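K.L.:
When you get a sec, could you give me coordinates for this:
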Amino acid sequence: MRIRQATGADAPAIAAVHVRSWQAAYQGLVPQDYLDDLDPARRLPGWERLLAETAWPRKGVLVAETEGNVVGFAGLTPTRDDDEDPASVAEITTIYLTPETWGRGIGKDLMNAALGALTGAGYRQATLWVLDTNVRARRFYEAAGWHGDGAIKRDATRGFPLTEVRYRRLLM
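P.N.:
Sure thing, here's the model as predicted:
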């Protein structure tokens, strides 16, 4: 397994991992018709745009590979939250793995690489948002030293309501 900075050439693989992970991780948590309609081709332009905006070391995407194939990714950026200082607080915007790689330690390695990159970029804290009903993800974050900080946001932009809670941890 190898973790590296993503490039524009990784966009199709990232889009595919993103969709497959959503379809598995959010089954029973969001409407099934929404999950069934997810398509990597529709996600591709957004990933191409995001990867073109990479500004290491402060902003970018890491990918995890096994046998030369992208099996996971993590998106890093200065915080997008209005109540935080983007000079000192980073945000992990996404961290997803292919379902068949869950439980193999790749997520832990990817998280550690993301935290190392954020620390190296000079951030003092990191945050992330997680669906309040995503028990599996919340257990993963809590085992990695994250804790809920009390912030909540509600999002209905997909046509159904989602409630997310913010997690935080210090970087050293």
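K.L.:
make it CA atoms for all contacts and neighbour counts henceforth
P.N.:
Will do.
K.L.:
Would you check how far apart the closest residue to Pro31 other than its chain neighbours and Glu67 are?
P.N.:
Counting by C-alpha to C-alpha, 6 or more residues apart in numbering, Pro31 lies nearest to Phe160, which is 7.9 Å off, once chain neighbours are set aside. Relative to Glu67, Phe160 is positioned 38 Å away (criterion: C-alpha to C-alpha, to the nearest Å).
K.L.:
please give me the structure for this one as well, since I'd like to look at both together:
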Amino acid sequence: MTEADGPVSPLVVRDMTLADCDRVAEIRIRGWQRAYRGLMPQPYLDALSVAEDAERRRALFGRADGGVVNLVAVGAPRGPSRHRGNAGAVIGWAALGPYRDGEIRTGDAELYAIYVDAGHLGTGVGRALLQESVRLAGARGQSRLYLWVLKENAPARRFYERAGFRADGAEEPFEVDGAVVPEVRYVRRLTG
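P.N.:
You can find the predicted model right below:
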């Protein structure tokens, strides 16, 4: 399925609940393993655990202070997903909150993550999550939304560029299992 095929219908973007943690972890870990193949050490990717990530999601969810917003996209899945036919199934996830400049949180926003179930890539799910993230950050009065993306992740970079984000020249190393994987920062100005 391509972007031209249109969005998953019906699609709802809502706040994540504790009950969504297992499915979000599955989408996140499978997303890492798919998107970062060849960009990160394969043994590291192979060792990622959905169960451990789900436990981490539940712990983070329990400590939430309102600063971080977790969103999920749910809908009537189409395509080869094993969740096909489950109305209301979580098919995407995004997290945003205050921009982190080292240990300091600034007045700007940061998109921490966005992942879509492999069976729904190119169907508008990621775009819907990103649009809602931009809307929320603007509604909070934040003037910029930042994100970090792996420098060599060309599909993700094109996705963000199509949504109005631009690389601002900032780059930092990200170490994974002894390998340095550079990240670049993108920014989009918000209208509020």
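K.L.:
TM-score, when you put one on top of the other?
P.N.:
Structural agreement between the overlaid chains, expressed as a TM-score with TM-score structural alignment, normalised by the length of the first structure, amounts to 0.92; 170 aligned residues with a C-alpha RMSD of 1.7 Å.
K.L.:
returning to what we had before: can you get me a residue count around the residue nearest to Pro31 of the first structure?
P.N.:
Phe160 of the first structure is flanked by 10 other residues according to other C-alpha atoms under 10 Å.
K.L.:
mind checking what it lines up with in the second structure?
P.N.:
Alignment note (TM-score structural alignment): Phe160 of the first structure maps to Ala179 of the second structure.
K.L.:
I'd like the distance between its match and Tyr44 of the second structure.
P.N.:
From Ala179 of the second structure across to Tyr44 of the second structure, the span is 10 Å (C-alpha to C-alpha).
K.L.:
which part of the first structure lines up with stretch 33-50 of the second structure?
P.N.:
Using TM-score structural alignment, stretch 33-50 of the second structure lines up with residues 23-40 of the first structure.
K.L.:
May I see the buried residues of the matching stretch?
P.N.:
Of all the residues in stretch 23-40 of the first structure, those buried under the rule 16 or more other C-alpha atoms under 10 Å are 23, 25, 30, 35, 38, 40.
K.L.:
Farthest pair within the residues you listed?
P.N.:
Greatest spacing in the buried residues of stretch 23-40 of the first structure, by C-alpha to C-alpha: Val30 and Pro40 (18.0 Å).
K.L.:
hang on, the earlier thing: where do the contact lists of Ala179 and Tyr44 of the second structure overlap?
P.N.:
Jointly contacting Ala179 of the second structure and Tyr44 under the rule C-alpha atoms under 8 Å, 6 or more residues apart in numbering is no residue at all.
K.L.:
For the equivalent of Arg124 of the first structure over in the second structure, which non-adjacent residue is closest in space?
P.N.:
Under the alignment defined by TM-score structural alignment, Arg124 of the first structure corresponds to Ser143 in the second structure. Sequence neighbours aside, Leu190 is the residue nearest to Ser143 of the second structure in space, at 4.9 Å (criterion: C-alpha to C-alpha, 6+ apart).
K.L.:
next one: Pro78 of the first structure
P.N.:
Once flanking residues are discounted, Pro78 of the first structure sits nearest to Ala90: 4.3 Å by C-alpha to C-alpha, 6+ apart.
K.L.:
What is the burial count for the one you found?
P.N.:
Summarising burial for Ala90 of the first structure: neighbours were counted as other C-alpha under 10 Å, giving 30.
K.L.:
And for the one 10 residues further on?
P.N.:
Other residues within reach of Glu100 of the first structure, judged by other C-alpha under 10 Å, total 10.
K.L.:
do the same with Ile29 of the second structure
P.N.:
Once other C-alpha under 10 Å is used to define contacts, Ile29 of the second structure is seen to have 21 neighbours.
K.L.:
check contacts around it.
P.N.:
Taking C-alpha under 8 Å, 6+ apart as the definition, contacts of Ile29 of the second structure comprise 48-50, 53.
K.L.:
just Val180 of the second structure next, same as before
P.N.:
Taking C-alpha under 8 Å, 6+ apart as the test, what Val180 of the second structure contacts is 173-174.
K.L.:
I'd guess Ile114 of the second structure is in a helix, am I close?
P.N.:
No - read with DSSP: H, G, I helix; E, B strand; the rest coil, Ile114 of the second structure is strand and lies in no helix.
K.L.:
Looking for the alignment partner of it in the first structure.
P.N.:
Aligned counterpart of Ile114 of the second structure in the first structure: Ile95 (TM-score structural alignment).
K.L.:
Report the central residue of the second structure.
P.N.:
Most central in the second structure under C-alpha atoms, centre = their mean is Ile114, positioned 0.8 Å from the mean C-alpha point.
K.L.:
Excluding sequence neighbours, find me the nearest residue to it.
P.N.:
Ala94 is the one closest to Ile114 of the second structure (C-alpha to C-alpha, 6+ apart), at 4.1 Å.
K.L.:
Read off where whichever strand or helix holds the one you found ends up in the first structure.
P.N.:
Assigned by DSSP states H and E, Ala94 of the second structure belongs to strand 89-101. The counterpart of strand 89-101 of the second structure in the first structure, counting by TM-score structural alignment, spans residues 69-81.
K.L.:
Thank you, goodbye.
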